[in-house]
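Colleague: Sharing a sequence plus its predicted fold:
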Amino acid sequence: MSHYHAVVWLDHNEAHIMHISPEDVETSVVKPATPHRNLQRKRGSVSGSRQPEDQHFYHEVVEAMSGAKEVLIVGPGQAKLELIKHIHAHDPKVADQVVGVETVDHPSDAQVVAFARKYFAAKDRMLSQ
């Protein structure tokens, strides 16, 4: 894959990984092996503990990011932060490729790509000054 930038949009149900070049976008979708369940137990539950994150899902997302030199991670909830924690714990070399983490709701893939292109253009302008 010859794309320099990638953007990952994810929640706990799926991840859309888009490798971006000026002329092209390559998209892949990763879904967890088991359907999403509520990760937080209700208050007053007997155990009061959280369900474990699906580490295999995060491994697959990181694998799908390979080839990109700079990665922007976006999403609506906590999954993007869990991915960052996973990267720092299991794939520390990939952590240097992550240039930003942003909160976005549930846009279309085209909207995510437009957002990422604007983000990377602004980042590149700032670095060239």
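Modeller: The structure has been received and is ready for your questions. Numbers count the residues shown, from 1 in each chain.
Colleague: switch to C-alpha atoms for all contacts and neighbour counts from now on
Modeller: Will do.
Colleague: And the helices in this structure, which stretches?
Modeller: The residue ranges that make up the helices of the chain, judged by DSSP state H, are 55-65, 79-90, 92-95, 109-128.
Colleague: could those helices be laid out in TSV, adding mean neighbour count?
Modeller: Below are the helices of the chain laid out as TSV (neighbours: other CA atoms under 10 Å):
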stretch	mean neighbour count
helix 55-65	18
helix 79-90	17
helix 92-95	15
helix 109-128	13
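Colleague: Let me know which of those is the nearest to residue 38.
Modeller: Checking the helices of the chain against residue 38 by CA to CA gives helix 79-90 as the closest, at 12.3 Å.
Colleague: Can you give the contact residues for that closest one?
Modeller: When contacts are defined by CA atoms under 8 Å, 6 or more residues apart in numbering, helix 79-90 is touched by residues 9-12, 53, 55, 58, 62, 73-74, 94-95, 101.
Colleague: switch the cut-off to 7 Å
Modeller: Residues from elsewhere that reach helix 79-90, judged by CA atoms under 7 Å, 6 or more residues apart in numbering: 10-12, 58, 73-74, 94-95.
Colleague: okay, pairing it with this:
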Amino acid sequence: MATPIRHDLDLLHTSLLTGKLPRNLSWADTVELIGQIGEVQPHGSDEFVFVVGTQRAFFKQPHTHELDVEEVSRLRKFLREAGPTRVAGEPGQPCRMVVVIDHHAAHVYQDFNRKVPVAEDTVLPYDPFGFHHHLIHRKEAHYKGDRVPEETSFYEEVAKDLLPANEIVLIGHGTGKSSAVDSLIEYLKTHHHNISRHVIATETADLSALTEPEIEAIAKRHMIVVV
């Protein structure tokens, strides 16, 4: 029977997929994480092959024993391309996300189930779920007309954040072409069907007046709270 991934490594994996790039990421923790979710194969004296799912990549052991920013960024890209990974035999831990989105920006709230300490200013202190907040701005372009055409890279960035989620609630305003929620759902169905299956509810709200406690209330209404 496979050994379930250790909790601290599970949090590191989630952070690498969706959070801020970790600072001071040690080589030892990196090798241990990859060894838990895939394989680490020696390749020469200081180079290793990381294998997760169908993805393979070469990483060199740093002389400082910590990965620099470029290598951490490359590790994130590698893990995202490998896709969501769960060790066989590991009990399912809900990863809940709420997206508040219009055609200009998306606020992505991820539930870490209160198992990580408060980090900088990214945690919403009112929230018993322990949601972390990530803001994605859409890149605007000069355009003559009523509204800038949809930019697929915007929805792709949101999709990347939603990779580990198994419960997703979308909050927006308007309907049809005026609704960024509808546009996101269509994008997910077309390009990320596995993610779209985890959308459990959508809500329409006045985003200009929507408060953080109201976002929390919507999340609690739709999501299963694990005690």
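Modeller: That came in fine, so what should we check first? Everything numeric here is computed off the predicted structure, so don't read it as measured data.
Colleague: quick revisit: any chance of the helices of structure 1 in CSV, plus distance to residue 21 of structure 1?
Modeller: Conversion of these to CSV gives the following (distance: least, CA to CA, whole Å):
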stretch, distance to residue 21 of structure 1
helix 55-65, 14
helix 79-90, 23
helix 92-95, 20
helix 109-128, 9
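Colleague: Between those helices, which one is closest to residue 23 of structure 1.
Modeller: Taking CA to CA as the measure, the helices of structure 1 were each checked against residue 23 of structure 1, and helix 109-128 came out nearest at 11.4 Å.
Colleague: centre of the chain versus that closest one, how much separation?
Modeller: In terms of CA atoms, centre = their mean, to the nearest Å, the centre of helix 109-128 of structure 1 is found 15 Å from the chain centre.
Colleague: cool, stretch 163-177 of structure 2 as well?
Modeller: If you compare the mean C-alpha spot of stretch 163-177 of structure 2 with that of the full chain, they lie 14 Å apart, counting by CA atoms, centre = their mean.
Colleague: same check, this time on stretch 30-44 of structure 2
Modeller: When C-alpha coordinates are averaged (CA atoms, centre = their mean), stretch 30-44 of structure 2 and its chain have centres 22 Å apart.
Colleague: Output the residue interval of structure 1 matched by it.
Modeller: Residue correspondence for stretch 30-44 of structure 2 in structure 1, counting by TM-score structural alignment: none.
Colleague: Between the helices of structure 1, which one is closest to residue 35 of structure 1.
Modeller: Distances from residue 35 of structure 1 to each of these were compared using CA to CA; the shortest belongs to helix 55-65, at 11.0 Å.
Colleague: Give the equivalent position in structure 2 for residue 28 of structure 1.
Modeller: Matched across to structure 2, residue 28 of structure 1 falls on residue 134, judged by TM-score structural alignment.
Colleague: Tell me which of the helices of structure 1 lies nearest to residue 37 of structure 1.
Modeller: From the helices of structure 1, taking CA to CA, the stretch that ends up closest is helix 79-90, at 12.8 Å.
Colleague: mean distance, that closest one to its aligned residues in structure 2?
Modeller: Between helix 79-90 of structure 1 and the corresponding residues of structure 2, superposition yields a mean separation of 0.5 Å, by mean CA distance after the TM-score superposition for structure 1.
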